[in-house]
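Colleague: Sequence and predicted model, in that order:
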Amino acid sequence: MLNVKIQTFENCLYLLDGRFNQLHTLIVDLANVHRPYKILNQGDLPNLKCFSFSHHLGTSLYNELILPLLYRMSNLEQLSLYLRISFRQTFIDGNDLKQNILNRMSRLNQFTFYICSSMIIHNQMILPSTEDIQRTFIHFPINPIVSYVDYFPEAKRCQCHIYSYPSPVDYYDEITNNFPGGLFTNVRHVSLFDEEHPFEHDFFVQIQKSFPFIERLGVFNHKPQNSKPSYQSNTNQSLDVIKYSFLNVLNIINAHDDYIEQFLFDTKTHFQNDIILYIKYECLERVTNNFTRDITRRNCAKIKTLRLDDAGAYFADDPHKSHNYTALERTNKTHVMFYSKVTLDKESVQGLASKRLVAVSKGFHSVFSIF
């Protein structure tokens, strides 16, 4: 058995160029799928019985590269595919899998998959519904299969998720409001994405229940929430407080302020562990009212590392703003890492580093450092 993480599809082809003729199990986690620079050995792989292929950044070369690779595995018995496929003319559905995979592999007896395919919406297109996609799996030999379709008419884009359930993968990307639910005990990394519809509090309740062991969470949504009752203290019992027992990384850089409130308000969210927080400094300052807002103190106290993508631009404009940091309610060190294309000027860097940003407000203090 060989289990590898590799950078390019060409590296994968090198592994299968004949040097491992007796290999029976191959597990590949691939970073990039590009056309190889040269044609390598394309011979059959008769001894390969089990193959797992993961690539979740997205490729448009499914038909050109991935399917031909599978066709070399004539005696394959177990296959796992975890793919994001972009710029399709049609969605990958049950009919596509039967025609291009199952009918070509007579010995295959176990097939698990998670595939998200996307299309550009053109005028006069007939777009399949979730029900249309699900019907293509009626006579599929593997059950149960979950499918759902997302449409983003403003962006002229649509995508289709299909996967065998329960899913064995440890990630689930681009979950939208159409997410059908379920329990995913293997998943550790989750990204939530919707270009045109807001995520309400109940949606986050569902996400936590479906992914109870989530460790890394990213939110991409610039639409404000429609339902925003005023919850001023954690004594208000009308809102379910979402408890994240295993979360240690939260990325809300590309999120509306409402979602920053969703995670920093202690009436909405509770962090069991200290977290690494990716966020824009300006948004963090605004939502926490310059780090003095009572309702954000408890969750801000759980931040062990801040990774700010806009702090360089913010402080370069006015070095004195560096002293505006106020309480994060921590007595130990909180690290702040600046990720910005704007370079801090020398005075700003010295001011931040030498002071270590010791900030005191209302009896609370925190220490920031740059590394």
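Modeller: Nice, thanks for sending it over.

Colleague: use CA for all of it now, contacts and neighbours both
Modeller: Will do.

Colleague: Wait, Leu57 touches Tyr82, no?
Modeller: No. Here Leu57 does not reach Tyr82: they are 10.5 Å apart, not a contact under C-alpha atoms under 8 Å.

Colleague: ok, these two, which is more surrounded?
Modeller: Tyr82 (20 against 14; other C-alpha atoms under 10 Å).

Colleague: Name the next helix or strand downstream of the host helix or strand of the more buried one, please.
Modeller: Tyr82 belongs to strand 78-88 when assigned by DSSP states H and E. Toward the C-terminus, strand 78-88 is succeeded by helix 94-100 as the next helix or strand (DSSP H and E).

Colleague: to the chain's geometric centre, what's the distance from the next helix or strand after that next one?
Modeller: Counting by DSSP H and E, the element after helix 94-100 in chain order, helix or strand, is strand 110-120. Strand 110-120 sits 16 Å away from the centroid of its parent chain (C-alpha atoms, centre = their mean, to the nearest Å).

Colleague: Presented hereafter is structure B, for comparison with structure A:
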Amino acid sequence: MSLTLVKLTITVSCLFDCLYLFDGRLDSLSTLIINVSYIFGPKIRKYSQKKLLKLKYFSLSSPKFTADYDNLIVPLLCQMINLEELKLYLLVERFDSTYFDGGIFYKVRYLTMNDKIPFEHKLFNVISEDFPFLEFLRICNDYSPKTKEHSLTLITFPYLTLLDLQDAHDDYAELFLLTKNVYLPRLLNLSMLYTSDIGPVPVQ
């Protein structure tokens, strides 16, 4: 495999089939897209001490549920310290809640969140802290948050300019647009759907 490869799209059966991509030999890689059928296995001990310094874009997709997000995905994300765009299309099984725990990504500007488990208020608080310079946020979730009461924690996305809620439950619009929940001082573009007598109407 070329050591000067800058973009790679790969489809594998199991995530372990492509772990060699993270051992540092592809140090010129800037874009990595992985489509995987199954994500399971023992916890990854530090597979590589070498950081993927040039990796700017990472996308990981899987159609199957996984209970090994913390054991397999988080250690890999911690190697990507210069990411600018991260897309995770995963079905994560958790016994308590849905949350993200992958470190702080100062260079990520674009984030898409997609799940079949409701996103709760505390998850967005974690996202705002782990992606402090996020500019574009897209939420894809048809399920209403289970907890709707007002939280004492005000979530701030100081650099967010575009919020895409077209594929999100209406309750996420309420969560983000009520200033008692979320503060968006630089928001310029909002994309969402609202239901009228003639059906769903796009708002941009």
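Modeller: Structure received. Being a predicted model, the structure only gives us computed values, none of them experimental.

Colleague: quick revisit: show me what the strand holding Tyr82 of the first structure is in contact with.
Modeller: Contact with strand 78-88 of the first structure is made by 49-62, 108-120, 169, as judged by C-alpha atoms under 8 Å, 6 or more residues apart in numbering.

Colleague: the strands in the second structure, which residues?
Modeller: With strands called from DSSP state E, the second structure shows them at 7-14, 31-38, 57-66, 85-92, 110-114, 136-141, 155-156, 162-168, 182-183, 189-196, 199-203.

Colleague: Now mean neighbour count too, for those, in TSV please.
Modeller: Shown next, in TSV, are those (neighbours: other C-alpha atoms under 10 Å):
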stretch	mean neighbour count
strand 7-14	13
strand 31-38	18
strand 57-66	17
strand 85-92	18
strand 110-114	18
strand 136-141	19
strand 155-156	21
strand 162-168	19
strand 182-183	18
strand 189-196	14
strand 199-203	11
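
Colleague: so which of those gets nearest Ile44 of the second structure?
Modeller: Closest approach to Ile44 of the second structure among these (C-alpha to C-alpha): strand 7-14, 13.9 Å.

Colleague: okay, the angle between that closest one and strand 57-66?
Modeller: Interaxial angle of strand 7-14 of the second structure relative to strand 57-66 (axes from the mean of the first three to the mean of the last three C-alpha atoms, to 10 degrees): 10 degrees.

Colleague: possible to save the strands of the second structure as TSV with distance to Lys51 of the second structure?
Modeller: Converted to TSV, the strands of the second structure look like this (distance: least, C-alpha to C-alpha, whole Å):
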stretch	distance to Lys51 of the second structure
strand 7-14	17
strand 31-38	14
strand 57-66	14
strand 85-92	16
strand 110-114	21
strand 136-141	25
strand 155-156	29
strand 162-168	30
strand 182-183	33
strand 189-196	34
strand 199-203	41
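
Colleague: Give the other helices and strands that the longest helix belonging to the second structure contacts.
Modeller: The longest helix of the second structure (DSSP state H) is helix 121-130. If contacts are counted by 3 or more C-alpha pairs under 8 Å, 6 or more residues apart in numbering; DSSP states H and E, helix 121-130 of the second structure sits against strand 155-156.

Colleague: excluding its backbone neighbours, what's nearest Tyr114 of the first structure?
Modeller: Tyr163 (4.2 Å; C-alpha to C-alpha, 6 or more residues apart in numbering).

Colleague: Isn't the one you found up against Ser147?
Modeller: Yes. With contact defined as C-alpha under 8 Å, Tyr163 of the first structure counts as touching Ser147 (6.6 Å).

Colleague: Name the residues contacting each of these two.
Modeller: Joint contacts of Tyr163 of the first structure and Ser147 (C-alpha under 8 Å, 6+ apart) do not exist.

Colleague: which one is Phe124 of the second structure nearest to, not counting chain neighbours?
Modeller: Ile155 (7.3 Å).

Colleague: Trace that neighbour over to the first structure, please.
Modeller: In the first structure, Ile155 of the second structure lines up with Ile242, judged by TM-score structural alignment.

Colleague: How about Arg109 of the second structure?
Modeller: That one, Arg109 of the second structure, aligns with Arg188 by TM-score structural alignment.

Colleague: need the contact list for that match.
Modeller: So Arg188 of the first structure contacts Asp170, Tyr171, Phe211, Phe213, Ile214, Glu215, Arg216 (C-alpha under 8 Å, 6+ apart).
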